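A.B. asks: this is the structure alone, sequence omitted:
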């Protein structure tokens, strides 16, 4: 599988994992202190080939994703679930621990960022769907992130991602109904 876009990853081990799974070029941020030189490389990559941000499903990875996305608009995003990014020994979390199949699937399910999208899903919708302000909100957000392939996000980030990736109200409702059905089945 050949990827035209340049993939932004956190470090050398992520690059190795990506190259094992697909034929692609990467830019490494070398941690969460993304410097100006790296941002300039990403801007050039975005102009010439496009960019896919593929960071770890943890706080530092989300921070890097936000910094790059803010400074370089219009990026695509690939997401892994935390379970897919854990090593067999259970220590740590990262793209470098994901299987080839998980990396390939994340890159097949890449999401395009769209800024200025109409707000189809409101904050009220998130409350009604029990994605914020509910004792099970975190686990429900984890599940909806997986179903919609937009990764885990806190309540505020979830609302932003739903807009940024132009998730339709219909897809949102279908995902919430699936979560409700799963919760009823586990009772």
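C.D. replies: Arrived safely. Since we're looking at a predicted model, the values are computed, not measured.

A.B. asks: only C-alpha atoms from now on, for both contacts and neighbour counts.
C.D. replies: Noted.

A.B. asks: correct me, but residue 21 touches residue 97?
C.D. replies: No. Counting by Cα atoms under 8 Å, residue 21 does not reach residue 97; the two are 11.9 Å apart.

A.B. asks: want to compare, so here's the second one:
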């Protein structure tokens, strides 16, 4: 049984989570997260802790941001779009139990007010923005770091929020560059 309450978008997501693990969930009922749901999430966080597991799409990211802004210090589990894809539908409900268990085993905890270890210059040097292949590089680096896919500004924000270390970042980038920390040898 997972101690924390898992925040998901809907009933199908709850069913998928329960196929994978024993856990309680709170459903946001889509991206229009209302005040009563946010109050339940706050209470769950205060009493048991909260894990946010939303769809790897725009609406899921919107929900994740709303919850994180209202309830700082949440834990976050991420699925890639490929892991949550069935046909053209992307969602937690499509993920296998093994994939959900892996995402829950690789939680990232938000640390409000964290001192950054990764900076915009690191994002640029790593080719995570400003290149034709930057989106695919962010995709792979996000998978390696367990922070999901996002645009370059959000990628940096997640690196800071989840206290990604320089060593973790360098290892993820080395995986993209055939073992080198960056294409020019720098972190």
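C.D. replies: Good, I have the coordinates. Computed from a predicted model, the values in this text were never measured in an experiment.

A.B. asks: what's the TM-score here?
C.D. replies: The TM-score (TM-score structural alignment, normalised by the length of structure 1) is 0.94; 179 aligned residues with a Cα RMSD of 0.8 Å.

A.B. asks: helices along structure 1, start to end?
C.D. replies: Shown for structure 1, the helices assigned by DSSP state H span residues 12-21, 36-48, 59-71, 100-108, 123-128, 137-148, 155-164, 169-185.

A.B. asks: of the ones you listed, which approaches residue 115 of structure 1 most closely?
C.D. replies: Among the helices of structure 1, helix 155-164 comes nearest to residue 115 of structure 1, with 5.6 Å by Cα to Cα.

A.B. asks: count the residues that sit near residue 114 of structure 2.
C.D. replies: 12 (other Cα atoms under 10 Å).

A.B. asks: please disregard the earlier target; I meant residue 79 of structure 2.
C.D. replies: Using other Cα under 10 Å as the criterion, residue 79 of structure 2 is surrounded by 25 other residues.

A.B. asks: distance-wise, check the aligned partner of residue 151 of structure 2 in structure 1 relative to residue 87 of structure 1.
C.D. replies: Taking TM-score structural alignment, the alignment pairs residue 151 of structure 2 with residue 154 from structure 1. As defined by Cα to Cα, to the nearest Å, residue 154 of structure 1 lies at a distance of 24 Å from residue 87 of structure 1.

A.B. asks: do residue 10 of structure 1 as well
C.D. replies: From residue 10 of structure 1 across to residue 87 of structure 1, the span is 17 Å (Cα to Cα).

A.B. asks: more crowded one of those two?
C.D. replies: Comparing residue 10 of structure 1 with residue 87 by other Cα under 10 Å, the one with more neighbours is residue 10, at 26 against 16.

A.B. asks: tally of neighbours for the residue of structure 2 sitting at the aligned position of residue 175 of structure 1?
C.D. replies: Mapped onto structure 2 by TM-score structural alignment, residue 175 of structure 1 lines up with residue 172. Neighbours of residue 172 of structure 2 under the rule other Cα under 10 Å: 24.

A.B. asks: residue 139 is in contact with residue 172 of structure 2, correct?
C.D. replies: No. With contact defined as Cα under 8 Å, residue 172 of structure 2 does not reach residue 139; the gap is 10.9 Å.

A.B. asks: which ones are touching the residue sitting nearest the centre point of structure 1?
C.D. replies: Nearest residue to the geometric centre of structure 1 (Cα atoms, centre = their mean): residue 79, 3.4 Å. By Cα atoms under 8 Å, 6 or more residues apart in numbering, the contact list for residue 79 of structure 1 reads 54, 55, 57, 106, 110, 149, 150, 151.
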